[in-house]
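Peer 1: pasting the sequence and the predicted coordinates here, then a few questions.
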Amino acid sequence: MNWQGWAEIALTLSLAVAIGWPLGVFMSRVWNGERTFLDPILRPVEAVFYAACGVDPKKSQSWHAYALALLAFNLAGFAITYAVLRLQGVLPLNPQGFPGLSEHLSFNTAISFVTNTNWQSYSGETTMSTLSQMIVLTVQNFVSAATGATVAAALARAFTANRGEGLGNFWADLIRTTLYVLVPLSVVVAIVLVALGVPQTLSAGVVAHTMEGADQKIPLYAVASQEAIKMLGINGGGVFNANSAHPFENPTPLTNLITAVSLNVLGWASFFAFGRSALVKKDIRALVISAFVLLFAGAATIYATETRVPPAQMAAGAETTVNMEGKEVRFGAPATAAWAAATTGASNGSVNGMHSSLMPLGGAMTMFLMHLGEILPGGIGSGIAVMVVMAILAVFVAGLMVGRTPEYLGKKIEAREVKLSILAVLAIPVSTLGFAAIAAVLPEALKALMHTGPHGLSEILYAYTSATANNGSAFAGLSANAPWWDATLGVSMALGRFPPIVAVLAIAGALAAKPKLAPSAGTLPTHGGLFVGLLIGVILILGGLQFFPALALGPIAEHFQALAFVAGH
């Protein structure tokens, strides 16, 4: 550890928050239908979409209608993606000549990209055609991210409503977020990445002549455009199997900084957009501070574990080395620590190092950040939505302590909202621990593991954590392209995405129907340090206590095994 490493981590994480603030103001204007500098160009395009879809953007929907529209749109996206992947071998733009995907891999991949998870049970450069990458996977990167944003926009309107029922129009929110936020930003970032050496081509590849005199074909794709929305949309699915450790996706330290900031920036922007739209800027700052404190603590833990002497080298007498296994040597331990924390805290899932090669406690921290609910800052819109759910539970706990009905952002929090909040946060533990328990004793599932013992359990636990949290990063060591794993991980992704969304929209519907209350002498302030501490405590208890026994049997047990190895030598 050194001050340069700490400065690099602080810079990477802080830049995302700093840039997210003005972007959040712009995103709020988009959600609210206010005028933006892009209106002269995009208003006519927006109108064409409304006319083609028969949508009246001014017609507000109840939470039921909003949820049904969201679910129907994503079901259609799943069906189209599944069909294209199955038929890939007979469709055009397939210069690589790849066949169609199997039923179970198509199912897994379609759900993965529709749910904004981008888990990949395949190697992109040897599986996906140019058409599949561009027409379905990249498109889902845009619309799945926009879907999350619509949830936050609807929830923000619920807090400003006064005995109202409407949450806005799902179709308008989806189209406006895609057109005004995701597409322009992705174009800018893609152009920057091309200028910095990231490929953007429809060619199948180039032939390189090796020093031994042989020919090696190096695959190419339209990488820069995919890379831009992969980060900005908090998606994470890489064109290449090595993801952002691959030099075509991430060729220089500058591209590493740009993409590491990009993978968090719209998550933070969603926090600020929610605060402006719900007219609660001070209260949202408390949520930002809470999330940032937890995220920085996670990055610091990973950095500390990865810059200590590894046990095997310690036993051999080394005193000054660090654990460079699984890290991209161009970037080093600080960049890996910052990226690992940011990607697991933001439900992005991209990697510039291999999490399985982290020290046991470093690997445990990447899982723990996902266990907290993907709210640091989580996905676009989905992160702030779940963070608000955590805040509702925090004021409920505070209300129990003082014996009065809790309030949050001017709305009374009653039994219905608390029950729905619990449902929203139960998805991750129920799916993760349930499927992991079955896989740990099922012979068919155990065949896919590379390791036994605590590290093997970590492989299982990480896979279901990543899938249910809609993160998509992999621990490595697990051969997931098999019927059991593709099917159960796909179901996990759906359980982690849609039940919480429906629960949040139901909360929004209940809050919108309530009167807006002015703060009273008995109202708990939700913008100060006391509330920040309370919220962090609730998040840690909900995320930590539920998963601690599983972590104790996996990475924590592996950590003590390593210590025992050193003691024995």
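Peer 2: Perfect, I can see it now. Numbering: from 1, shown residues only.
Peer 1: only C-alpha atoms for contact and neighbour calcs from this point on.
Peer 2: OK.
Peer 1: and the contacts of stretch 268-282?
Peer 2: The contact list for stretch 268-282, computed with Cα atoms under 8 Å, 6 or more residues apart in numbering, reads 16-17, 19-28, 31-32, 149, 152-153, 156-157, 159-160, 283-285, 287-288, 377, 380-381, 383-384, 409, 527.
Peer 1: list buried residues within the residues you listed.
Peer 2: Among the contacts of stretch 268-282, those classed as buried by 16 or more other Cα atoms under 10 Å are 16-17, 19-21, 23-28, 31-32, 149, 152-153, 156-157, 159-160, 283-285, 287-288, 377, 380-381, 383-384, 409, 527.
Peer 1: related to what we said a few turns ago, the contacts of stretch 268-282 in helices, which ones?
Peer 2: When DSSP state H is applied, these are split such that 16-17, 19-28, 31, 149, 152-153, 156-157, 159-160, 283-285, 287-288, 383-384 fall in helices.
Peer 1: number of residues surrounding Asn116?
Peer 2: 33 (other Cα atoms under 10 Å).
Peer 1: next up, a structure to set beside the first:
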Amino acid sequence: MTFIALVVGGTALISWPAGRYMAWAMDPGTSGRGNANAFTNLFQSIGGSITRASQDWKQYMISLLAFNVVMFVLCFAILALQQYLPLNPDGKEALEGSLIFNTTASFTTNTNLQHYSGEVSLSYLSQLAALMWLQFVSAATGIAALAALARGLAGRASGNFFVDVQRASFLVLLPIALIVASLLVIGGLPMTFNGAAVATTLEGVQQTIARGPVAAFVAIKQLGTNGGGFFGPNSTHPLENTGFWTNALEMFAIIIIPMACVWMFGRIVGRIRHATVVFGVMLALLLVKITGAGYFETAPTEAFAGLPIEQNVGNLEGKEMRFGATGGPLWSVLTTSTSNGSVGAMHDSLNPLTGLMPMIGMWLNATFGGVGVGMINMFLYMIVGVFIACMMIGRTPEYLGWRVEAREVKFAMLALLAHGFFILVGTAVFAATPWGQNTLNNIGPHGFSEMLYEFTSASANNGSGFEGLGDDTTPWNIATGLVMLLGRFIPIILPLAIVGSLSAKRRSAESSGTLSVEDGTFAGMLIATILVVGALTFFPAATLGPIAEHFIYMNG
């Protein structure tokens, strides 16, 4: 409990000043302090005439999509040609075509789903110039989209995407990443461009030890809710996570910017009390999942099931013993609540109902969520919740003075249901065909859970996995690559369209008859909306996977 309070509670406290700083960086007019407009002038001089025009939501969206197309093409080219490019001291060869597509889609969409092992497959140039660069700019895309959405709700122009993505990259992500990377180097993570080291063990056997610019890569992988590991074992690798303090620092890095994004949103729209309510709802749902994961993981594996209760050590399979039995479940919840995707334990080895907690985090996709896009996903739930609540009590649905009508609700529901559609249809197709059946290492409910988790992770732009699945095949690479692309951009485009639709109307002054978005009633309504939408969409699939596996385990 002390460790949970240190990580979650400490990060929540620091997120308040971090949110103030992000509001200053992304929207200089909200803080009234400093001269952030000087940075705007600098960014416009770098970007040229394309950065000087104010954009409406459609122009902003087109710029965002065009920028991501360019990112995709550049990353694809580097991965496809890495064997001919510099910074390849270990002579890495080209990846298979469908794997290049999957990896490029993964890092462009801030997912970082890895069907490869980084130290085995990729050169230093591929890790840095393709993947780590995308970890900055894909995360910056999410922060920029949230800033544009918040400005629209505040009744202002969306801004300019190219300026916003520079603000997010150079004023938010890069400074924090430099601090975290420096602390990780102090904590013992490698930071070198030398090739793999060759050591002789005490038995006289030669061992090749992969290394590289690990600290820089790990810092942004966590801060940008990216999650892709420099090494295949991710943050369970002793060179990605050397001890207790680096473990705590990496958990802090996973959730600090998603938490700060809520406060940034509140400052830009000018409604800090509203942001406080939203933050409280997100934090409550996060703590429920952490509590559930910790409790469910106290049940021992079959090998220890017969021990006396006083000797019960819980499920130790697939855990990092350096960090204790609770470290893995805590990490699994934090990383899937924030669409991060890094792992501190083997998720495939979690007890069935513990494994359900990360799935729930990705299904709801709004308990802080990815940088920027987590708050955007919560905005969708708020639109639906406000509409339902006001219709039930006979009031005109309004959110922050904007009248919510059928058009906005349709867009919100389309975005929410698309998430479930990609997960459930993809899982059903692969469960019914050799594409999925021939890649399973487990049969029955657990095998189903592995496929369900893979499509859940892809659609939620998370990137973690139940790694009992042989997912480096052409069908898996193509299918999850397409799901990642659709699951990334539909939930960004439709919320921007909602704000565009709202801002075309006349904004009303709030009165005593307006449903408040700053009290406990709104918080309860929001929680109910999230849980009802999530339960109706995903409960049947959960009963076929982790819930069924739990009862089979309980019955021996």
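Peer 2: Good, I have the coordinates. This structure is a prediction, so every number in the text was calculated from the model and none was measured.
Peer 1: tell me how far Asn94 of structure 1 lies from Ala208 of structure 1.
Peer 2: 21 Å (Cα to Cα, to the nearest Å).
Peer 1: what does stretch 382-396 of structure 1 rub up against?
Peer 2: Against stretch 382-396 of structure 1 from outside (Cα under 8 Å, 6+ apart): 148-149, 151-152, 155, 267, 270-271, 274, 287, 346, 373-378, 405-408, 413, 418, 421, 424-425, 501, 504, 524, 534-535, 538-539.
Peer 1: cool, stretch 48-57 of structure 2 as well?
Peer 2: With contact meaning Cα under 8 Å, 6+ apart, stretch 48-57 of structure 2 is reached by 43-44, 148, 157-163, 496-497, 499-500.
Peer 1: change it to 10 Å
Peer 2: Contacts of stretch 48-57 of structure 2 with the rest of the structure, by Cα atoms under 10 Å, 6 or more residues apart in numbering, involve 40-45, 60-63, 145, 148-149, 152, 156-164, 493, 496-501, 503.
Peer 1: now stretch 203-212 of structure 1
Peer 2: Contacts to stretch 203-212 of structure 1, defined as Cα under 10 Å, 6+ apart, come from residues 93-97, 125, 129-130, 214-222.
Peer 1: can you tell me which of these are buried?
Peer 2: Buried among the contacts of stretch 203-212 of structure 1 (16+ other Cα under 10 Å): Leu93, Asn94, Gln96, Gly97, Glu125, Ser129, Thr130, Pro219, Leu220, Tyr221, Ala222.
Peer 1: and the residues you listed, which is closest to Gly353 of structure 1?
Peer 2: Glu125 (18.3 Å; Cα to Cα).
Peer 1: the equivalent of Thr138 of structure 1 over in structure 2: what's it in contact with?
Peer 2: Following TM-score structural alignment, the counterpart assigned to Thr138 of structure 1 within structure 2 is Met132. Residues counted as contacts of Met132 of structure 2 (Cα under 10 Å, 6+ apart) are 107, 125-126, 138, 216-221, 226, 228, 230.
Peer 1: tell me the secondary structure at the residue of structure 2 most remote from its centre.
Peer 2: The outermost residue of structure 2 relative to its centre, with distances by Cα atoms, centre = their mean, is Gly204 at 43.7 Å. Three-state call for Gly204 of structure 2 (DSSP: H, G, I helix; E, B strand; the rest coil): coil.
Peer 1: what's the counterpart of it in structure 1?
Peer 2: Using TM-score structural alignment as the criterion, Gly204 of structure 2 maps onto Gly213 of structure 1.
Peer 1: now the residue nearest in space to the middle of structure 2: which helix or strand?
Peer 2: Centroid-nearest residue in structure 2, with Cα atoms, centre = their mean: Ser339, separated by 1.8 Å. Per DSSP states H and E: Ser339 of structure 2 is located in neither a helix nor a strand.
Peer 1: again with the one 5 residues further on
Peer 2: In this structure, Gly344 of structure 2 is located outside every helix and strand according to DSSP H and E.
Peer 1: show me what it aligns to in structure 1.
Peer 2: That one, Gly344 of structure 2, aligns with Asn352 by TM-score structural alignment.
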